[in-house]
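Engineer: The following comprises the amino acid sequence and a computationally predicted model.
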Amino acid sequence: MLEKLMLNKNLKHSKFAIIAPNKPALSETFIQAHLEYLEPDYFFYGGSIPLFCNEKSIQPFWLRGLRRMVGEIKNRPNWHDLVAFRNKLKREKVNVILVEYGTLGASIANVCKDLEIQLVVHFHGIDATKKADSSGYEKMFQVATTIIAVSNTMKEDLIGLGCPTEKIVVNPCGPNPVFEQVNTNYEKQNIIALGRFVNKKAPYYLVLAFKKISKKFPDARLTMVGDGPLKEVCTNLIQYLKLNDKIQLVGARNKEEIIKYFNESSIFIQHSIESEDGDKEGSPVAVMEAGLAALPIISTRHAGINETVVDNITGFLVDEHDVDTFAEKLEELLTSGEMRKEMGMKGRQHVKNHFSMENHISILNQIILQAIKNG
């Protein structure tokens, strides 16, 4: 049973905030989980310098306009929002902040230092790569009490960016426990993919791999859940390959709808790659959710996926961009319902043992409570 963080009962004078670039999207289940289970006193969001707190604007529209003019005179473009944000933190006596994404952590590090706020920065993906906008990272690494990486691969990336090793805690995000309730249908040859239609997910590779096996397995069907800029590309590719009756793009879906799709599926696929701009996965929650749902997984040797999927045990891993081998592994799983069941059940146990939401939240609890005591 997950225990929520009870800061106000344990330490009455503490004020804890979570800060994110925006309100969490459907795909950002990790931020939604942090808000639900950590129960911050304040949730700030709205850009590189937060504009909103607990659904309300931090400053009146007229005052923001006035401050913007002063900032232009000072030649400090973000001064108007920075002043309002700083004043809000000081007024509410916030003393611990968990920041989602390193880039946002860098933008508020100076404010935290000035106000003697304990700063915990949670990295998630591209923010930990060499091609990230790492301006301000050196200062942030000095100010932050703890830097959270979601995989050992990310930890090495952060060390390469200059983060002190002793400040890094590896804590993969966990899947929602409800996915353990999925009753996977291993008899059907239904394949499911879940993720945004963006470069690092390479959804078009899933279409190409499915094409290679579609004639041999006429009953196989692929459902792709998610949305994003590459969705139209995939739609056009599906039409060109004449797979409209076999591949369905259903758009973004909520947790309850995803569970229904998982119940009717027997294989999960994701072909993650490092994109040209350096964007790559952290430790994809969708892959963990599929594992907890007892779906065998075919994916790539990429970032935290290497730790989530045990090759040849809970699924198969192939090299990035290797569509041919991806299709071969898909064929292997489609051939044997018994293999699908065996790998799926082992995958569920692996996720429960190593990537539970309970463990993830427990580690965050310890980090935040220690930061409060140090503050």
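Structural biologist: Great, that's in hand. Numbers count the residues shown, from 1 in each chain.
Engineer: from here on, contacts and neighbour counts on C-alpha atoms
Structural biologist: Will do.
Engineer: quick one: the helices in the stretch 201-350 of the chain?
Structural biologist: Chain-ordered helices for the stretch 201-350 of the chain, with DSSP state H, counting those that start in this stretch as the definition, fall at 203-214, 231-240, 255-263, 285-292, 305-308, 323-335, 337-354.
Engineer: Quickly compare these and say which is most buried.
Structural biologist: Compared across these, helix 285-292 shows the largest average neighbour count, a mean of 27 (mean count of other CA atoms under 10 Å).
Engineer: For residue 154, which of the helices of the stretch 201-350 of the chain is the nearest?
Structural biologist: Of all these, the one in closest proximity to residue 154, counting by CA to CA, is helix 305-308 (11.3 Å).
Engineer: just checking, what packs against the closest one?
Structural biologist: Taking 3 or more CA pairs under 8 Å, 6 or more residues apart in numbering; DSSP states H and E as contact, the helices and strands that helix 305-308 lies on are helix 285-292.
Engineer: this is the comparison structure:
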Amino acid sequence: MKTVLTILMLVPIFPKLSETFILNQITGLISRGHRVFIQAKIPGDITKMHSTVAKYDLINKTYYNTWPDMNSIDIVIAQTGMRGADFVAIKDVLGFKGKLVTFFRGVDVSRALCSHPKRYTNLFKKGDLFLSVCDFFRKRLVVHGCDLQKIVVHHSAIDCNLFSYKTKKLVSDESIRIITVARFVEKKGIEYALQAFAQVVKKYPNVEYHLVGDGPLEDKYKKIIQQLDIEESVIFHGMCTQQQVYDLLDHSHFFVLPSVTGVAGDQEGIPNVLKEAMACGLPVISTYHSGIPELVQHGVSGLLTKEKDSQALAEYMLYLVEHPECWPVMGAAGRQRVVEEFDKERVNDVLEQILYKLCC
């Protein structure tokens, strides 16, 4: 009979529509028989949440700026480095005697370390295990003083069953649809995609570019679109549910996410939306940024450029527009890669074994 673990997840906001990777982890551990509770600093918008939040009654398992009986908790999993650093400073006051696991996913190991290099000194000393979502971040943690023996690379997962594979083909007289799903922030590099797309649509006026998401740079992007005179070819969809995103991916031909390092040092890990696009059979265009080359193999499942190179992006967009025969081959390779390494069932099985090894 396997041991049942009692786990407390520390998150900044719950529920949060964009953080399906955390939700997949929570529900995956519950489905494996473990008791999981959530501690969040800020309540999320319950009018915009995934159906699994209600299915697993997660709101009633969530503490907002209060704490459960910490003597009953076997493992605390901080879903960001910042939450881990905050918790390690108060864990003794709370009476916590279990194990502390901390994920490093993006801003917490890029911009946060650039601005405060000693931010995690105490966490590195007192934390029991650190899970990095990519090898690129693992190396950075070591540089900043984390014990290599305490770090395990553990990828964020997606539910491949939600993103069923479809061979991408061009139907006669059909417009080619390029898509980006992203928060409208600097590190997503969308302005470079827009500059590149302007070159594409100049040559092929029937190509469409669909933007899914929202964020602080939306007005800036709309001004760029106006300046480039491509308003009729760029379609904004706003923030969408997971099912809506799937439907849009299903009706698109290839995916673009030209991630860049922000001015303040902000970086991606391995963007989950790239995994979702590849799971749907979409060829992808992205950049040699952070952990992305650990997912996308250049020339096999997609095409990679250096950061902030709109000319190279345009050339790769044009290549895929002009060579639809490449779509099924790249799409199949991408789907295989994601299913083998990033599907939530496999990744959650691995996480369960990591947690057992740590505390049992």
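Structural biologist: That came in fine, so what should we check first? Model, not experiment: these values are computed from the prediction.
Engineer: picking that back up, distance to residue 224 of the first structure added to the helices of the stretch 201-350 of the first structure, as CSV?
Structural biologist: Conversion of those to CSV gives the following (distance: least, CA to CA, whole Å):
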stretch, distance to residue 224 of the first structure
helix 203-214, 9
helix 231-240, 10
helix 255-263, 10
helix 285-292, 12
helix 305-308, 19
helix 323-335, 15
helix 337-354, 19
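Engineer: Identify the residues contacting the aligned partner of residue 164 of the second structure in the first structure.
Structural biologist: In the first structure, residue 164 of the second structure lines up with residue 181, judged by TM-score structural alignment. When contacts are counted by CA atoms under 8 Å, 6 or more residues apart in numbering, residue 181 of the first structure is found next to residue 293.
Engineer: do you know how far residue 181 of the first structure is from residue 253 of the first structure?
Structural biologist: According to CA to CA, to the nearest Å, residue 181 of the first structure and residue 253 of the first structure sit 18 Å apart.
Engineer: what do you get for residue 149 of the first structure?
Structural biologist: Distance of residue 149 of the first structure to residue 253 of the first structure, computed by CA to CA: 27 Å.
Engineer: The aligned residue in the second structure for residue 256 of the first structure: what's it in contact with?
Structural biologist: In the second structure, the residue paired with residue 256 of the first structure according to TM-score structural alignment is residue 243. Shown in contact with residue 243 of the second structure (CA under 8 Å, 6+ apart): residue 162.
Engineer: In the stretch 1-150 of the second structure, what residue spans correspond to helices?
Structural biologist: Remark: helices assigned in the stretch 1-150 of the second structure by DSSP H, counting those that start in this stretch are 20-31, 51-55, 81-88, 91-94, 111-115, 121-126, 135-143.
Engineer: Can you redo those as CSV, where the extra columns are distance to residue 356 of the second structure?
Structural biologist: Output for the helices of the stretch 1-150 of the second structure, formatted as CSV (distance: least, CA to CA, whole Å):
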stretch, distance to residue 356 of the second structure
helix 20-31, 12
helix 51-55, 25
helix 81-88, 20
helix 91-94, 21
helix 111-115, 30
helix 121-126, 19
helix 135-143, 22
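Engineer: closest one to residue 38 of the second structure among those?
Structural biologist: Set against residue 38 of the second structure and scored by CA to CA, the helices of the stretch 1-150 of the second structure come closest in helix 20-31, at 8.7 Å.
Engineer: got the angle for that closest one vs helix 272-279?
Structural biologist: Counting by axes from the mean of the first three to the mean of the last three CA atoms, to 10 degrees, helix 20-31 of the second structure lies at 80 degrees to helix 272-279.
Engineer: Could you list the buried residues of helix 20-31 of the second structure?
Structural biologist: 20, 22-30 (16 or more other CA atoms under 10 Å).
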